[in-house]
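[1] please work out how this folds:
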Amino acid sequence: MSTIPDVRPSTLDGIKRKAKSIGRNTKISHLAALDVSARHSGFENFHHARKAFESGQERNQLHSIFLSAYWHDTSTKPSSAGLETLEIQLPKPLSSLLSKHQCSYAQNLQGFFVECSDHLEMRGNASSLDRAKELLIRAALALQFIEATGLHPVTTKLQRKAMELLDKLPSCDHVSRWISTSEDWVALDEPYRHVTKQPYLGTREAWVTENNIHWAKPNWGGLYYPGNAVPHILSNNIDLLQKTFAVVERLSENTLKKDGQWALLTQEYYSQFVSPARKSTAKKRKPRPGTTYGFSKNAVEYQRSAGYPSRWRPDQIMSMENHKEMGRVFKRLYFSDTPYTAHAKLKELQSELEDWMFSEYRHENRSDVDVDVYYGGNDIKSYLGTTEMVNAIDHLRAILESTYLDSKPLRDHLRKLDLARSHIANGQH
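    Predicted coordinates:
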């Protein structure tokens, strides 16, 4: 069955068009589809949406955004666990505030992903119920900041390069980097209170003046640790700084609360939160990664973490002699003039194969497994020229194929080796 596009219409005509799509995909009546489409845009039903658009009330419409976090507290006897979901309401829908790729770059949102157009979910587990609530509130404050300022997190090397001078700001801490639609940057520096006293204050003021940067300290709790860290705004554009300063001083976490309290929903640990937008798509959620068991031919699962895909390796054991040989080759390739794209793939493989080795020999005493097999050592010689490097890659492939039976994790590694070989052979940097 094809799915309904996960988009929130912002006009009455858009709601009608979405209803036609819903009707085609779910076979429900057109009237029912109109109500589903209207609810997806934040209205009670289509009649409510039409009345709101006709009266102009849609301009004041608030959009619900849901943030959820699993938690598992092993300090209790017995251990306890659960799922907390926080609902906030903002003037703009989540889809207009943050794209999927931007989420992991935003302060307080690094551990979250966009599960649906109205729902952010934290991937891993928080260590306790209180920690889960804290992370959800910080995430809510970040969304409020993004919506109010119109800024987006910096995501590209070019954007970061324009701000690299900030790395030298004395006593900077918990710095988050933001960009405006005009590509002017804003940084939020949130050190602890000692920076408000001398000599830290004078040193920082002198550095800002010397580097022709504008800064200000708003009367605002900030994002990283409200009430404890002290936020400072820095920018290369005085107008943007002043605008951002004025906006954040009007912000208060109370604006996100309902009746002075955070609207939290508590569920069982093995449940899943299903948001209104997810319900409207009629598309079921997949099981949470790391919480179900699977099977892969000739492979064994060797690492599992709730919220993340399980890690697998071939279900055979490579001799320590071959591990050491592969380690020697990887070390030499590391010091060789490999193209950057090949170097990145080889570094990834080097790390993963070390993990395979420790998993294969996990029952041995740690002292019996040389920790320097894949890293460390002195007087490592590089390979000279493309031919030597390509031959080294082929040697690695031969060892892997002679040791392990065909399996998905082996095939994944061989593909990475093939990509590295191709980049070396073609000189692709």
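
[2] CA atoms for contacts and neighbours, from now on please.
    Fine.

[3] pretty sure residue 104 contacts residue 114?
    No: the pair residue 104 and residue 114 fails to qualify as a contact (CA atoms under 8 Å) at a distance of 9.5 Å.

[4] quick one, which of those two is more surrounded?
    Of the pair residue 104 and residue 114, residue 114 is the one with more neighbours under other CA atoms under 10 Å, namely 20 against 17.

[5] what segments of the stretch 301-429 of the chain are strands?
    Counting by DSSP state E, counting those that start in this stretch, one finds strands in the stretch 301-429 of the chain at the ranges 308-314.

[6] hmm, residue 6 and residue 41 touching each other?
    No: under the criterion of CA under 8 Å, residue 41 is not in contact with residue 6, lying 10.7 Å apart.

[7] please give me the structure for this one as well, since I'd like to look at both together:
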Amino acid sequence: MSNDHIRPSSIEGIKQLAKRFKKSDGIQHAVALDKASKAAGFENYKHALRKLAGGLAAPGASPVLYISVSWRDRMTKATGCEILKMPLGKTLDALLKPAQYKASRGLGTMRREGPDHLGDTYTASSQKAAREAACEAARTIQFIEATRLVPSKAKRSFPRGQFQNRMPGSDHDAAWFDPAAKTFIRTNEPYARSSVSPEQHAWAERLGWAVAVSPWKGMYRPDGGTSLFLLADMSKGYLLEQMISRLAEAPAPIVASAWDGESRPIVPAFVSPGQLAEIEAKVPEVKMAGERRGSNNSVAYSMVLSGARRRPKSRMPIEGHKLVGRLLKSILIGTRARAGVHRRVDAIRCELDNWVQCEYKRDELSDDVFFDLYYHELPEEDALAAVPTSWDRHIVNLDEVKATLVRYYPECPPLRQLLKKADLAIRSLRTWNVAPTHTRRVDRSDIHRNRDPDDGGRL
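    Predicted structure coming up:
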């Protein structure tokens, strides 16, 4: 693959391209870094570090962000993907880290797909819901860029560190951290209120806090009657005037009623320019020695979203995939609060979703069956759809998943990696002392449909 057309937009992208230059041109790493930096539009690597570390875009390019949300209407069976493009003053990675997304209501279900792309891991129930989700995420980014705050879930952000001290009339409140001032502030977005009430004034005076109404309408429902309140601890010396001024100059909140995004089919999956550059920069050079290892129990495969990987050199029966998918879905129920379980199990099903795409063509595996193998929630009548009375059921199910994989796949590194994830999830379950509780069940269809359409498969 030629390196000439790749134009990195981040330090990580420059580093990845430098590795390719080093290998293809036989040059020193420092020389390769400078060459990759020039490809990105900078004078050299030091120049790129100074500019990109400060959150600026590559020369000649204004930062933009794509927000994609897939949707599926259960009644009509219609599907699609809504894509919103918004301008930024800084790159996404300069505004906040992916680990901070989950602390925000508007970004909690979003995942960094690339340096210029946020993708929703939930599948919305309609086109309207998808647009609303994309706009709420966009408004959150607008707020972060204007205020220079980052989302937080710290309990000490409440007055005197106590939840019961929250402001009277609080609704849709959230915590934020100011990296410059090293302190927390809170936001509130109640309905039908555009001024601070006497009760709230008294609360603020009693606790030594400041309350102000923002001229910018907010993140939650700015076109549905909510207002944005800013709250800060005055004993920390924090003043809200500067933040109010920044919000007054911010662009109007992006709302679904003024939608100007793109609507496209759910497949092929949307890949942003920056995301594509990162993928291409990470594609390893093909080695002749690797091509001769035919006796290995694994084979190489490549996906648009995940790049080059390996999978077992065999295929599991469709019924085996159905069983494993059902078990994995059941394990994800009630475990969202336990990242050691939920993330690993989600990674297992994502990988198996890739494998089954490589194992079966469309004439062997229909779309209706394929899309339900590893995604979509279990039917309510399924015995595994309810939250278990204890985590023992999940442990038993994970053991059955492992046994099924070992039964149908040959021993190889890709299989060992999945089994290790399952073992770590089991270990996490055994040390989890929190009792299972009912949680809202959401239809998630994390779209990783990566077959090449030219081959007659899913993307």
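
[8] what would you report as the TM-score here?
    A TM-score of 0.59 describes the superposed chains when it is computed by TM-score structural alignment, normalised by the length of structure 1; 328 aligned residues with a CA RMSD of 5.4 Å.

[9] between residue 41 and residue 6 of structure 1, point out the one with more neighbours.
    Taking neighbours as other CA under 10 Å, residue 41 of structure 1 and residue 6 compare with residue 41 leading, 26 against 16.

[10] what about that one, distance to residue 300 of structure 1?
    Distance, residue 41 of structure 1 to residue 300 of structure 1, using CA to CA, to the nearest Å: 45 Å.

[11] again, but for residue 235 of structure 1
    Taken as CA to CA, the span from residue 235 of structure 1 to residue 300 of structure 1 is 51 Å.

[12] nearest residue to the alignment partner in structure 1 of residue 135 of structure 2 in space, please, no chain neighbours.
    For residue 135 of structure 2, the aligned position in structure 1 is residue 137, judged by TM-score structural alignment. Of all residues not flanking residue 137 of structure 1 in the chain, residue 86 sits nearest, at 7.9 Å (CA to CA, 6 or more residues apart in numbering).

[13] right, and that neighbour touches residue 263 too?
    Yes: using CA under 8 Å, residue 86 of structure 1 is in contact with residue 263, at 5.7 Å.

[14] between those two, which one's more packed in?
    Per other CA under 10 Å, whichever of residue 86 of structure 1 and residue 263 has more neighbours is residue 86, with 22 against 14.

[15] that one pairs with which position in structure 2?
    That one, residue 86 of structure 1, aligns with residue 84 by TM-score structural alignment.

[16] name the element its match belongs to?
    Using DSSP states H and E, the element containing residue 84 of structure 2 is strand 79-87.

[17] distance from the helix or strand just after that strand to structure 1 after superposition?
    Tracing the chain C-terminally past strand 79-87 of structure 2 and defining elements by DSSP H and E, one meets helix 92-95 next. Superposed on structure 1, helix 92-95 of structure 2 shows a mean distance to its aligned partners of 0.6 Å (mean CA distance after the TM-score superposition for structure 1).

[18] tell me the average deviation of the next helix or strand after helix 92-95 of structure 2 from structure 1 after fitting.
    Next along the chain after helix 92-95 of structure 2, taking DSSP H and E as the criterion, comes strand 110-114. Overlaying structure 1 shows strand 110-114 of structure 2 at a mean distance of 1.0 Å from the equivalent residues (mean CA distance after the TM-score superposition for structure 1).
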